[in-house]
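heads up, no residue letters with this:
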């Protein structure tokens, strides 16, 4: 399976960059994972123009108003997409003002990891960790407890 994470903004803090690199390295055991950075725009609509150029496969938008999911739910979602023949998943993370309505409409799924608002740079590390956790759940490895 191929996993794309399309995220707005550059990671400026080394600790977030290190976390994302570590989880994507761990994910190599289970899938091909790449992170695609989109430059910050003045508005979600401006960012959306760039996001749409990078979208492929089954699109899943991370949005605070999305369906609240657990780690197990994400694992189940990935498993169901794979079983349905979807070999490429693209997760979207908007900028500080979120994703435009047009970009959200491209998504087959809209998910949320909580009702709290996370900084979009932190969300990238959280998403990488949750994708890694999902694959460990699916492969019955001891990471998830």
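That came through fine. Not measured: the values here are computed from a predicted model.

from here on, contacts and neighbour counts on C-alpha atoms
Noted.

just want the most central residue of this protein.
residue 91 (3.6 Å; Cα atoms, centre = their mean).

show me which residues of the strand or helix carrying that residue are buried.
Residue 91 is part of strand 88-93, with elements assigned from DSSP states H and E. Using 16 or more other Cα atoms under 10 Å as the test for burial, strand 88-93 gives 88, 89, 90, 91, 92, 93.

ok, and here's another one to check against it:
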């Protein structure tokens, strides 16, 4: 299976980079992993709705450049489906059984995802109603993908 993560913004903290590298290394045994960073838009704290919309559209265009027709697009959204790790693993496994080998997860920037990306999504997924920093969320997503492959393969992993 191929897992692609398209994320808005770059990782700035070394400890997050190290965690991402560790999970990427672990995932090598289970899938082909590709992480794509697209440039985030700098917007002021008190941005107008028009400024926010323009920024989301710019980020969305950059994301769309990497999407392929055959991708199963998974958008990470607060209002998406919430599930436990077992159900997450089962959903990934089901896609694989159906011959859908390219899962593309999209993590938006600090102001979210543009409507065009959300509309194209095959699976809207939420890890919580809480808000996470998008840089930290990349680590959380990689850990859950790794956990899913351990579950799919019947291997033990700490709970």
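That came through, no problem. Note that the structure is predicted; figures quoted are calculated from it, not measured.

can you pull the TM-score for these?
Here the TM-score for the pair of chains, by TM-score structural alignment, normalised by the length of structure 1, is 0.97; 145 aligned residues with a Cα RMSD of 0.9 Å.

if we can go back for a sec, in contact with the counterpart of the residue nearest to the centre of structure 1 in structure 2, which residues?
Under the alignment (TM-score structural alignment), residue 91 of structure 1 pairs with residue 105 in structure 2. For residue 105 of structure 2, the contacting residues are 3, 4, 5, 6, 73, 74, 75, 76, by Cα atoms under 8 Å, 6 or more residues apart in numbering.

if you set the cut-off to 10 Å instead, what comes out?
3-7, 35, 71-76, 121, 123-125, 141 (Cα atoms under 10 Å, 6 or more residues apart in numbering).

ok, residue 102 of structure 2 next?
Contacts of residue 102 of structure 2 (Cα under 10 Å, 6+ apart): 1, 2, 3, 4, 32, 68, 70, 71, 72, 73, 95, 96.

okay if I get those residues as CSV plus neighbour count, secondary structure and distance to residue 155 of structure 2?
Below are the contacts of residue 102 of structure 2 laid out as CSV (neighbours: other Cα atoms under 10 Å; DSSP: H, G, I helix; E, B strand; the rest coil; distance: Cα to Cα, whole Å):
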residue, neighbour count, secondary structure, distance to residue 155 of structure 2
1, 16, coil, 18
2, 15, strand, 20
3, 21, strand, 20
4, 22, strand, 23
32, 13, strand, 19
68, 11, coil, 32
70, 11, coil, 29
71, 19, coil, 27
72, 20, strand, 25
73, 23, strand, 27
95, 15, helix, 20
96, 15, helix, 18
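
among those residues, which pair sits farthest apart?
68 and 96 (17.1 Å; Cα to Cα).

what sits closest to whatever residue of structure 1 lines up with residue 33 of structure 2 if chain neighbours are left out?
Residue 33 of structure 2 maps onto residue 33 in structure 1, with residues paired by TM-score structural alignment. Nearest-residue entry for residue 33 of structure 1: residue 3, 4.6 Å, with adjacent residues in sequence omitted and distances by Cα to Cα, 6 or more residues apart in numbering.

gap between that neighbour and residue 43 of structure 1?
26 Å (Cα to Cα, to the nearest Å).

likewise for residue 75 of structure 1?
32 Å.

got it, and residue 92 of structure 1?
16 Å.

likewise residue 86 of structure 1?
Taken as Cα to Cα, the span from residue 86 of structure 1 to residue 43 of structure 1 is 31 Å.

the biggest helix by length in structure 1 aligns to what range in structure 2?
Taking DSSP state H as the criterion, structure 1 has its longest helix at helix 120-138. Matched against structure 2 by TM-score structural alignment, helix 120-138 of structure 1 falls on residues 134-152.

ok, average deviation of the matching stretch from structure 1?
Here the mean offset of stretch 134-152 of structure 2 against structure 1 after fitting is 0.4 Å, by mean Cα distance after the TM-score superposition for structure 1.

that stretch: how far from the chain's middle?
9 Å (Cα atoms, centre = their mean, to the nearest Å).

what's the answer for stretch 27-34 of structure 2, then?
Worked out by Cα atoms, centre = their mean, stretch 27-34 of structure 2 lies 15 Å from the chain centre.
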